[in-house]
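S.K.: 3D model of this:
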Amino acid sequence: MRRTSEPWNPNGLELCVHRFRDDAARPTGLTLLLLHGFLDAGSTWDLVAEPLARAGHDVVAPDLRGFGRSARVGAGSYYYFPDYIADVAALVDALAPARLGVVGHSMGGAVAVYYAGARPDRVERLALLEGMGPPSHGPEIAVARMEAWLRDMKGLDRTPRRLASMQDAIARLVANHPRVPRDVLATRAPLLTREEPDGGLAWAYDPMHRTTSPLWFQVEAFTSFLERIACPTLVVSGGPTGWHPPDEAARVAKLARAEHVELQDAGHMMHWSAASELAERLGEFFAGGGAAGAAGAAGEGTKGGVDDGRGRE
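M.R.: Now for the predicted structure:
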């Protein structure tokens, strides 16, 4: 198993891209792009990525901008949602020259929907892990969101959020993710933190991500992207303790070729809490690709800026 972390510069901002390959496996020719959720990082896909790599896939898991080891935007900039999609499009062009499958968790699922809807000819198979977008709101919240954003940005302190120790980081993860075994969270903590120049420890994400986006999620626009997705789509639920928007079923119904899997007791962080079962389900799903799947996507490709879709984890 080869696991590397490489810098890529798709749109003027250096991203850290984690790649998983097994030289002993027979290559499938399929690149799998794994997109993480809010305050997560591409490196924490490892428990799922390694089994998929052993199946012969080339697995790519970027830290999205401002998360993990990827660069943060400069002063005067912001994390607008289309920026993530532009980064994904550039990474796909560079790293997935032929066949592409996409897996998106939570916020990463929303990124995957926008990308797959905009480029239905490019995605052979798509898996959405509780990634159907946040709750919908109408334009009546627009003024309040803009006011909140201006307040947040005026008082923003981008100093990394400090931790007393790695044990402190683990304890906080345990408090936030009670359904994930502690021993698993102990392996996640080093991936979600970074050592500061003075030797201290801090969370690896940019504190700007904690601010209120000035733009709200517009479900009508989101569903237009769902309707454009032509490929087979696996919708994975973490069960009743997972995260589900109230109109989730209506959104899923917009997908032309949806399949459903429920990991009953996994909860929202299923790639940590039920990694083996999730990897098995994803492996079965992506093994069903190939020429027929690609032809279906190509044949249906013409079918016919937001609040983050972050699904706060």
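S.K.: okay, CA-based contacts and neighbour counts for the rest of this
M.R.: Will do.
S.K.: any idea how far the residue lying closest to residue 182 once chain neighbours are set aside is from residue 225?
M.R.: Excluding the flanking residues, the one nearest residue 182 by Cα to Cα, 6 or more residues apart in numbering is residue 174, at 6.3 Å. Separation of residue 174 from residue 225 (Cα to Cα, to the nearest Å) stands at 35 Å.
S.K.: the two: which is more packed in?
M.R.: residue 225 (21 against 18; other Cα atoms under 10 Å).
S.K.: for the comparison step, fold the sequence that follows:
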Amino acid sequence: MRHHLLRWGEACAGRPPLVMLHGWMDVGASFQFVVDAMRGEREVIALDWRGFGLSETTGADCYWFPDYLGDLDALLDLLSPGAPVDLVGHSMGGNVAMSYAGVRPGRIRRLVNLEGFGMPDVAPAAAPERLARWLDELKEAPSLRPYATLADVAERLRRNNPRLTADKAAWLAQHWARETPEGFQLNADPAHKLANPVLYRKAEVLACWQRITAPTLWVEGSDEQLQRFWGGRYTREDFEGRLAVVPRLARTVLNDAGHMLHHDQPEALAAALEGFLDAP
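M.R.: The predicted structure follows:
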């Protein structure tokens, strides 16, 4: 598969490449505002995950977390085959980064998870119903509705995140959508809408997290998100128990920021990243 990469800066002695992984229904260009705010010189790389942005789609009926790990492994083999990198992931990208850092601990020098909370644990008994739902959804091709103009895409972005300023939304819309004969279509494979037949198993995730050796920074916005996303299905207490297994963990909270903290507070996030990545 062909993956789209964005690259900023050049290789710097003493500073490994910084690889940034976006979240679900996002794109690598989403990190532009944070990169703009960084003061130090370093090479930064952001990819579009398969089925997002300008990367190719799989043509399959579902997207699997192991494939994201495989894509990241191949990317790091290309970018830095002989030395570890610094890895930052947001939301879904944060979860991929955490699992990868546990599976390939020698490949990561420092690790940053931006609101990659993960998902509620799913009991094995839920498998039949989930598989049945997936089979039912396969009978009709999924689709994403088009937008008449890029301004409409920008408006949707601002509805999703009221903190996003109009100028940032207008810039992001050019990367989130492309023009088609039917209108402006989001750069995302509609197959992402299908139920995932693979259950999320917390025990498997934590088996990876506890093997992380890199110093790890957890960053979240001050606007609590777990309750909004999951209600009582996934509690803060559950999440804190998950973080407790990470061996070398630091934490920070960005004020006046929600889940899209790289959009809400790019300057504060850039300062937190550089302070962590450049510390002795």
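S.K.: TM-score of the superposition?
M.R.: After superposition, the two chains reach a TM-score of 0.91 (TM-score structural alignment, normalised by the length of the second structure), with 271 aligned residues with a Cα RMSD of 1.8 Å.
S.K.: tell me if I am right that residue 143 of the second structure is in a helix.
M.R.: No. Assessed with DSSP: H, G, I helix; E, B strand; the rest coil, residue 143 of the second structure is coil; it does not lie in a helix.
S.K.: now the residue nearest to residue 182 of the first structure: which helix or strand?
M.R.: For residue 174 of the first structure, the host element (DSSP states H and E) is helix 166-176.
S.K.: packing partners of the helix or strand just after that helix?
M.R.: Sequence order places helix 182-192 as the next helix or strand after helix 166-176 of the first structure, per DSSP H and E. Helix 182-192 of the first structure is packed against helix 166-176, helix 270-273, with contacts defined by 3 or more Cα pairs under 8 Å, 6 or more residues apart in numbering; DSSP states H and E.
S.K.: quick one: the strands in the first structure?
M.R.: In the first structure, the segments counted as strands under DSSP state E are 2-8, 15-21, 30-35, 58-62, 99-105, 125-129, 162-163, 193-195, 201-203, 233-237, 258-262.
S.K.: the fifth one vs the second structure, mean deviation?
M.R.: Going back to what we said before, that points to strand 99-105 of the first structure. When the second structure is superposed, strand 99-105 of the first structure averages 0.9 Å from its matched positions, counting by mean Cα distance after the TM-score superposition for the first structure.
S.K.: coming back round to it: for the helices and strands packed on helix 182-192 of the first structure, which one sits closest to residue 134 of the first structure?
M.R.: helix 270-273 (17.7 Å; Cα to Cα).
S.K.: from the contact counts, what lies against the closest one?
M.R.: By 3+ Cα pairs under 8 Å, 6+ apart, helix 270-273 of the first structure packs against helix 46-54, helix 182-192.
S.K.: which of these sits closest to residue 257 of the first structure?
M.R.: Nearest to residue 257 of the first structure, of those and by Cα to Cα, is helix 46-54 at 22.4 Å.
S.K.: can you list contacts of the helix holding residue 174 of the first structure?
M.R.: For helix 166-176 of the first structure, contacts defined as Cα atoms under 8 Å, 6 or more residues apart in numbering pick out 163, 180, 182, 185, 186, 189, 190, 193, 201.
S.K.: residues in the second structure aligned with that helix?
M.R.: Residues 150-160 of the second structure are matched to helix 166-176 of the first structure when aligned by TM-score structural alignment.
S.K.: same thing with stretch 200-213 of the first structure?
M.R.: Structural correspondence for stretch 200-213 of the first structure: residues 183-196 of the second structure, per TM-score structural alignment.
S.K.: need the distance between the two termini of that stretch.
M.R.: 28 Å.
S.K.: quick one: residues in contact with it.
M.R.: Taking Cα under 8 Å, 6+ apart as the rule, stretch 183-196 of the second structure contacts 25, 51-54, 57, 60-63, 130, 133-134, 137-138, 142-150, 153, 175-179.
S.K.: give me the buried positions along that stretch.
M.R.: Neighbour-count burial for stretch 183-196 of the second structure flags 184, 185, 186, 187, 188, 189, 190, 191, 192, 194, 195, 196 (criterion: 16 or more other Cα atoms under 10 Å).
S.K.: need these in CSV (columns: distance to residue 255 of the second structure).
M.R.: CSV is the format used below for these (distance: Cα to Cα, whole Å):
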residue, distance to residue 255 of the second structure
184, 34
185, 33
186, 30
187, 30
188, 30
189, 33
190, 34
191, 35
192, 31
194, 34
195, 34
196, 34
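S.K.: nearest to residue 202 of the second structure among these?
M.R.: The closest of those, once distances to residue 202 of the second structure are taken by Cα to Cα, is residue 196, at 15.7 Å.
S.K.: from residue 135 of the second structure, how far out is that closest one?
M.R.: 10 Å.
S.K.: one more: residue 174 of the second structure?
M.R.: 34 Å.
S.K.: what about these two, which has more around it?
M.R.: Taking neighbours as other Cα under 10 Å, residue 174 of the second structure and residue 135 compare with residue 174 leading, 18 against 14.
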